[in-house]
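Participant: Below is the sequence, then the predicted model.
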Amino acid sequence: MNSEPGISYLDDQIEDNDTKCLWIFAYGSLCWHPGFQYNKSVRGHISGFSRKFWQGNITHRGTYENPGRVATLVEDPEGCVHGIAFAISEETAIPYLNERECQLGGYVTKFAKFHSDHGQYIQVLLYIATQSNPQWLGEAELTDIASQIVECKGQNGHNVEYVIRLADFTRQHFPQYEDSHLFNLEREVLKTLKAKDISVETLMGTGEGCIKFIRKDSRSSSPSRQEQPARFESFQHAAKLPEKTLRCLNL
C-alpha cells in the first residue's frame, strides 16, 4: 500500500504473482474506506450482479430503532457492477472484514470472476447480503429509500454520506458506467434534502480514514482535474440531470 497518508495508487496490470493473493471486491464503502492493508488495488467489474440499496444497517449507518440502507449485490444475468479489487497483504484483514461485513453488516461471502479494465481477470471474494439475514430490507420505491436514508445515521456517520461518496466514487473512476439505481437514488436523496432545506455538506462528516485513489501513471505528477475527488457541491449537478433510463455497459 502506498505510504502517503490518504493516497492510494490504482494499478493498471495484474501480474502473474498477484494471482496467488486473496482479492477482495469493493463495491460499497470499502471503495473509499477499506480499513485494511493491501498490496495492490485494481479497477474493474464483475458480471451477473446489480448493486442495490436493499440491505439494512443498524451499526455503521443506522440504528436498531432507525436502520439505514446500504448497498448489496443482487444476482442479475444482465447486470454488472464496477468497483475496486484489493489484493490482501496481512492476516488481520479477513478477521477485520468478517467482523465489519458479516457480524455487524449481515453479509456472507461468495467468489466471483473480476474483470480488470485492461482485460485481465481474477477470482475475488465478495461480501454480499441475502434475504435470509435479519437486516435485509429488500426492494422499495426509490423515493421511500431516499426518505429513509435522509433520516438515518450510525456510528460511522450519516446514511446520506454513504450514498454521496459511493456515487461520486463511481462517477469519478468509472465515467463510462451508468448505475441507474445508484445515480437515481442520489438524485432522490438530494431532492429530499432540498425539500427539507438540509445542506449536503453538513452530513458528509470529516472524511477521516477515507482514501483518495489516483491512477498509477499520475504518481510523478499532480492529479488532473478529472482525477481529483469532486467537491461536495458537484453532487448537486446530479439532481439537475433529466430523468432517463440508464444501462450498464459491459466492457
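Facilitator: Yep, that arrived.
Participant: switch to C-alpha atoms for all contacts and neighbour counts from now on
Facilitator: Fine.
Participant: the strands in the stretch 51-200 of the chain, which residues?
Facilitator: In the stretch 51-200 of the chain, the segments counted as strands under DSSP state E, counting those that start in this stretch are 68-88, 107-116, 121-129, 153-154, 157-158.
Participant: also this one, for the comparison:
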Amino acid sequence: MKDFWVFGYGSLMWRPGFDFIESKRARLHGFHRNLCIYSHVYRGTAENPGLVLGLDEGGFCDGLAFKVAGNESQKVVDYLREREQVNNVYLEKNQTVELEGGLIAEAIVYVADCNHAQYARALSAEKAAGIVASASGNAGPNHEYVKATLEHLQQMGVRDEELERVWHYVCLRQSK
C-alpha cells in the first residue's frame, strides 16, 4: 500500500485521531470551509442540532494535510469513515491539494453533501451563532468546536472571516 494524504479543515486539524507520518499546511481549491452541517451527534442532538464545518463548493480552503503510512491505510480510512460518516452527510472524495512548499498531492477530503437533510443552506452569521451558542452533543458544547477551530487557524496564520463573524456573535450572546 502507498502512503496517502488526508485533508483536515475543521476538527481534523486539531484532533486528527489517527497516526500520521507528517503534516503540512495545505490549500484545497474549489471548496471553502463553511458551518453548513447540522450536527445531531457530536455538537448537537436531533432535537437541538448544532453546526459543524463542511466543505462547500467555490473558493478555496486552507487547512492541514496529514500523510498516512500505507500500512496504516485501512485502519485510518475505517476510522475516518466511522467518525465522518456517522450520518452520511459528507461525501468522501479524492481531491488535489497544494501542500506547503508548492508540492501537489491527492488527499482524501470530506465534502458537504448539499442534498442531505442535515445540510444547512445559506445561514447568516447571526443565525449560525444562535445555533452554535445553544447546542451541545456527545463531543461537548458547539461553541467549543468553533473556538478550537478558530484558535488552530490563528496559530497557522489563517483568517476565516466568516467563522470569525459567527464567533463574534456567539461571544455577544454569551456576554448577555
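Facilitator: Looks like it came in fine. Bear in mind that the values here come from a model prediction, so they are computed numbers and not experimental data.
Participant: right, and the strands of the stretch 51-200 of the first structure - which one's nearest residue 143 of the first structure?
Facilitator: Closest approach to residue 143 of the first structure among the strands of the stretch 51-200 of the first structure (C-alpha to C-alpha): strand 68-88, 12.9 Å.
Participant: which of the residues in that closest one are buried?
Facilitator: For strand 68-88 of the first structure, the neighbour count (16 or more other C-alpha atoms under 10 Å) marks 68-74, 79-88 as buried.
Participant: returning to that earlier point: any chance of the strands of the stretch 51-200 of the first structure in JSON lines, with distance to residue 36 of the first structure too?
Facilitator: Putting these into JSON lines (distance: least, C-alpha to C-alpha, whole Å) gives the following:
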{"stretch": "strand 68-88", "distance to residue 36 of the first structure": "8"}
{"stretch": "strand 107-116", "distance to residue 36 of the first structure": "17"}
{"stretch": "strand 121-129", "distance to residue 36 of the first structure": "15"}
{"stretch": "strand 153-154", "distance to residue 36 of the first structure": "21"}
{"stretch": "strand 157-158", "distance to residue 36 of the first structure": "19"}
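Participant: wait, which of those is closest to residue 188 of the first structure?
Facilitator: strand 68-88 (14.0 Å).
Participant: and that closest one, what other elements does it pack with?
Facilitator: Judged by 3 or more C-alpha pairs under 8 Å, 6 or more residues apart in numbering; DSSP states H and E, the packing partners of strand 68-88 of the first structure are strand 23-26, strand 38-57, strand 121-129, helix 142-150, helix 159-173.
Participant: can you do 7 Å?
Facilitator: strand 23-26, strand 38-57, strand 121-129, helix 142-150 (3 or more C-alpha pairs under 7 Å, 6 or more residues apart in numbering; DSSP states H and E).
Participant: Give me the contact list for stretch 74-92 of the second structure.
Facilitator: Applying C-alpha atoms under 7 Å, 6 or more residues apart in numbering, the contact partners of stretch 74-92 of the second structure are 18, 108-113, 116, 118.
Participant: mind listing what residue 166 of the second structure touches?
Facilitator: 125-126, 128-129.
Participant: Looking at the first structure, name the residue matched to it.
Facilitator: Applying TM-score structural alignment, one finds that residue 166 of the second structure aligns to residue 185 in the first structure.
Participant: At the geometric centre of the first structure, which residue do we find?
Facilitator: residue 28 (2.4 Å; C-alpha atoms, centre = their mean).
Participant: so that one sits right up against residue 165, yeah?
Facilitator: No: counting by C-alpha atoms under 7 Å, residue 165 is not a contact partner of residue 28 of the first structure; they are 9.2 Å apart.
Participant: can you tell me the mean distance of stretch 45-57 of the first structure from the second structure after alignment?
Facilitator: Compared with the second structure after fitting, stretch 45-57 of the first structure deviates on average by 0.9 Å (mean C-alpha distance after the TM-score superposition for the first structure).
Participant: Where in the second structure does that stretch fall?
Facilitator: The aligned range for stretch 45-57 of the first structure in the second structure is 27-39, by TM-score structural alignment.
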